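# have a look; sequence and predicted model below, questions after that.
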Amino acid sequence: MTQTNGKLAGKVALVTGASSGIGEATALALAEHGAAVALVARRKDRLDELAGKIQNMGGKVAVIVSDLAQAGQGAEVVKQAVEALGRLDIVVNNAGVMLLGPLSGGDPSDLTRMMNLNVTALMHLSQAALEVMKPQKSGHIVNISSVSGRGASPLSAGYSASKWAVGGFSEGLRQEAKADRIRVTVIEPGVVATELTDHITHTQTKDMYEGRIKDMEMLQSEDIAAAVVYAVTQPERVNVNELLIRPLDQG
């Protein structure tokens, strides 16, 4: 059941990558705390299913089908969210891909795909959100990065580069946006039990990665959703800059 008097009552949130995993869990958690939620992803059937759950909880929801890797989609989804729900208070930039593998002999299009979705789409959507939030003198942008944004391995060069970029962009955005009372948070999960490993096309890398994590008690999507809720429900004077979250087994 949504909380009509919850901490996020009257707020509107936009969540990308909402069709599964962290995005789905985050949308549900925000709705449970009273927010109206715009769901953004490519898979309409999954979004419709999630929208039904939120409506059954008594929540308000909008479904926006979009491939954010395509030029111009960031501004378009923000426009649609505001048209459907009236305003925009929270953005959770969660959509992303993890295409691990060696650089030597790798597919250059994997690097392009990661940078387009993990970085460029996030930046464009954040820019569009700023134009809505600045006149309000309030708002919160939450960027889902990764522990890989703090380090790299021989098979994660491209992915780590994309997540380092998210960190750098978020730091600059935070410093600029604070003048308009807009908060920016970066959340850096470790290993989470999601569909992310399904994206890996390099068979040896996928087998190696899955072998490394198979005995680990991984984070659940709800753990990251709880971190998002924590950040966005703090008093307006508080800006949670970063949250690094690892499974206990990951160290």
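It's in. Numbers count the residues shown, from 1 in each chain.

# contacts and neighbour counts: CA atoms only from here.
OK.

# can you tell me which residue is spatially central in the chain?
Geometric centre of the chain, nearest residue: residue 94, 1.5 Å, by CA atoms, centre = their mean.

# what's in contact with the longest helix seen in the chain?
If you go by DSSP state H, the chain has its longest helix at helix 157-177. Contact partners of helix 157-177, identified using CA atoms under 8 Å, 6 or more residues apart in numbering, comprise 98-100, 103, 111, 114-115, 118-119, 123, 130, 143, 145-146, 148-152, 182-186.

# and stretch 127-134, by the same measure?
With contact meaning CA under 8 Å, 6+ apart, stretch 127-134 is reached by 74, 75, 78, 87, 88, 89, 91, 139, 177, 180, 182.

# quick one on the thing from earlier: next secondary structure after the longest helix of the chain?
Counting by DSSP states H and E, the next helix or strand C-terminal to helix 157-177 is strand 182-189.

# in three-state terms, label residue 70 for me.
In three-state terms, and counting by DSSP: H, G, I helix; E, B strand; the rest coil, residue 70 is coil.

# thought the residue nearest to the centre of the chain was touching residue 21?
No. Residue 94 is beyond contact range of residue 21, at 9.7 Å (criterion: CA atoms under 8 Å).

# who are the contact partners of residue 70?
residue 121.

# what's around residue 202, how many residues?
The number of residues packed near residue 202 is 14, by other CA atoms under 10 Å.

# next: the one 3 residues further on.
Counted with other CA under 10 Å, the burial measure for residue 205 works out to 17 neighbours.

# so which strand or helix has it?
helix 203-213.

# quick one: list the elements packing against the very next helix or strand once past that helix.
Next helix or strand after helix 203-213 toward the C-terminus (DSSP H and E): helix 221-232. Judged by 3 or more CA pairs under 8 Å, 6 or more residues apart in numbering; DSSP states H and E, helix 221-232 is in contact with helix 21-32, strand 182-189.

# repeat the analysis, applying 6 Å as the threshold.
Judged by 3 or more CA pairs under 6 Å, 6 or more residues apart in numbering; DSSP states H and E, helix 221-232 is in contact with helix 21-32.

# below is structure B, check it against A:
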Amino acid sequence: MQNQIKDKVVVITGASSGIGKVIAKAMAKNGAKVVLGARRKNQMQTIVDEIRNNGGAGVFLETDVTKRTDVLDLVDLALKTYGYLDAIVNNAGISELSRMDELDVEGWDKMIDVNLKGVLYGMAAAIPIFKAQKEGHIVNIISTSGIKIVQMQAVYASTKNAVRTITEAFRQESDGTIRITGISPGFVKTGLVDEMENQEMKKVILKKMEQFAINPEAIANAVIYAISQPKDVEVGDIVIRPSAQN
């Protein structure tokens, strides 16, 4: 199925590291034309240089998904560069884990802005284009957080559950010309925790990641699988986690 993504134009947010970086490189390796968006310009330049040196096609734009105009500009770059948009992968996300009574309001705001509003801005940027084309594919990277409610993840899991709800609601509302897929990774070896401010929680998560986290290539393969399906087939929901994860 992987050859089915050849020449597809795919926008990927949060593409400077972790899952987004691996998705971009895997897509390009299989012939897709990738458009990377993230805040870290230097990292994206390195990724795009590597993609081009290996014969692939890619461009990038410094993008803050909490700013709707940035996301609109990212999608516009895809159109200006390649003339079309086949899919958008809303991958950008952050995690700030803490007890509710610690009142990390700043952390709550950041997660709502990036994890929820960032996804909505991505969808809002792509949907008008997909409607005009009468086809397109939205992939929202969610999380296993929220499928199982646990302590310390109240707001983080809430943002992910909100995206899960939005994804399923849009699937029901769509007439099938625009497909949508929600992919919920479990523990994955990424830098998601690097910017986590709660140092105690950071240690706990890092320990679990060392014990059984899976490689981000597994998530990239899931994205490729979903996008590779024929136009009359929609993969609505994928949960992919380490086999040892509870």
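Okay, I see it. Note that the structure is a prediction, hence the values are computed from the model and not measured.

# ok, back up a step: next step: the contacts of stretch 127-134 of the first structure restricted to strands.
91, 139, 182 (DSSP state E).

# most neighbours of all these, which one?
residue 139 (26 neighbours).

# tell me the residue in the second structure aligned with that residue.
Per TM-score structural alignment, the equivalent position to residue 139 of the first structure in the second structure is residue 136.

# list the contacts of residue 13 of the first structure.
Residue 13 of the first structure makes contact with 37, 89, 90, 91, according to CA atoms under 6 Å, 6 or more residues apart in numbering.

# dump the ones in strands among the contacts of stretch 127-134 of the first structure into JSON lines; add distance to residue 164 of the first structure as well.
Shown next, in JSON lines, are these (distance: CA to CA, whole Å):
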{"residue": "91", "distance to residue 164 of the first structure": "20"}
{"residue": "139", "distance to residue 164 of the first structure": "23"}
{"residue": "182", "distance to residue 164 of the first structure": "22"}
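
# which one of the residues you listed sits closest to residue 197 of the first structure?
Nearest to residue 197 of the first structure out of those is residue 91 (CA to CA; 24.5 Å).

# just the buried ones from the contacts of helix 157-177 of the first structure?
98-100, 111, 114-115, 118-119, 123, 130, 143, 145-146, 148-149, 182-186 (16 or more other CA atoms under 10 Å).

# follow-up on the earlier one: closest one to residue 17 of the first structure out of the ones in strands among the contacts of stretch 127-134 of the first structure, please.
Closest to residue 17 of the first structure, out of all of those and judged by CA to CA, is residue 91, at 11.6 Å.

# next, the contact list for that closest one, please.
Residue 91 of the first structure neighbours (CA under 6 Å, 6+ apart): 13, 14, 141.

# which of those residues are conserved in the second structure?
On the basis of both residues aligned by TM-score structural alignment, their matches' CA atoms under 6 Å, what survives of those in the second structure is 13, 14, 141.

# secondary structure element for the aligned partner of the first one in the second structure?
When the second structure is aligned by TM-score structural alignment, residue 13 of the first structure is paired with residue 10. Here residue 10 of the second structure, judged by DSSP H and E, is contained in strand 9-13.

# with the first structure superposed, average distance for that strand?
Taken over the aligned residues, the distance from strand 9-13 of the second structure to the first structure averages 0.4 Å (mean CA distance after the TM-score superposition for the first structure).

# any idea how far that strand is from the chain center?
Its chain's C-alpha centre and that of strand 9-13 of the second structure lie 9 Å apart, by CA atoms, centre = their mean, to the nearest Å.

# do stretch 141-157 of the first structure as well
The mean C-alpha position of stretch 141-157 of the first structure is separated from the chain mean by 13 Å, CA atoms, centre = their mean.

# once you drop chain neighbours, what's closest to residue 15 of the first structure?
Closest residue to residue 15 of the first structure apart from its sequence neighbours, by CA to CA, 6 or more residues apart in numbering: residue 92 at 4.8 Å.

# how far away is the aligned partner of that neighbour in the second structure from residue 204 of the second structure?
In the second structure, residue 92 of the first structure lines up with residue 89, judged by TM-score structural alignment. Separation of residue 89 of the second structure from residue 204 of the second structure (CA to CA, to the nearest Å): 29 Å.

# now check the second structure for the residue matching residue 45 of the first structure.
Per TM-score structural alignment, residue 45 of the first structure is aligned with residue 42.

# so which helix or strand takes in its match?
helix 41-53.

# average offset of that helix relative to the first structure?
Mean for helix 41-53 of the second structure is 0.7 Å (mean CA distance after the TM-score superposition for the first structure).

# what about that helix, distance to the chain center?
So, by CA atoms, centre = their mean, the centroid of helix 41-53 of the second structure is 18 Å from its chain's centroid.

# flag every buried residue along that helix.
By neighbour count on 16+ other CA under 10 Å, the buried set for helix 41-53 of the second structure is 44, 45, 47, 48, 49, 51.

# just the residues you listed now: which is nearest residue 233 of the second structure?
For the buried residues of helix 41-53 of the second structure, the closest approach to residue 233 of the second structure (CA to CA) belongs to residue 51, at 29.3 Å.

# map that closest one across to the first structure for me.
Looks like residue 51 of the second structure aligns to residue 54 there (TM-score structural alignment).

# next up, the contacts around that match.
Residue 54 of the first structure neighbours (CA under 6 Å, 6+ apart): none.

# returning to that earlier point: do I have it right that the match of residue 139 of the first structure meets residue 86?
Yes. Contact criterion CA atoms under 6 Å: residue 136 of the second structure and residue 86 qualify, at 5.1 Å.

# can you put the kept ones among the contacts of residue 91 of the first structure in CSV and add distance to residue 69 of the first structure?
Formatted as CSV, these follow (distance: CA to CA, whole Å):
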residue, distance to residue 69 of the first structure
13, 20
14, 17
141, 19
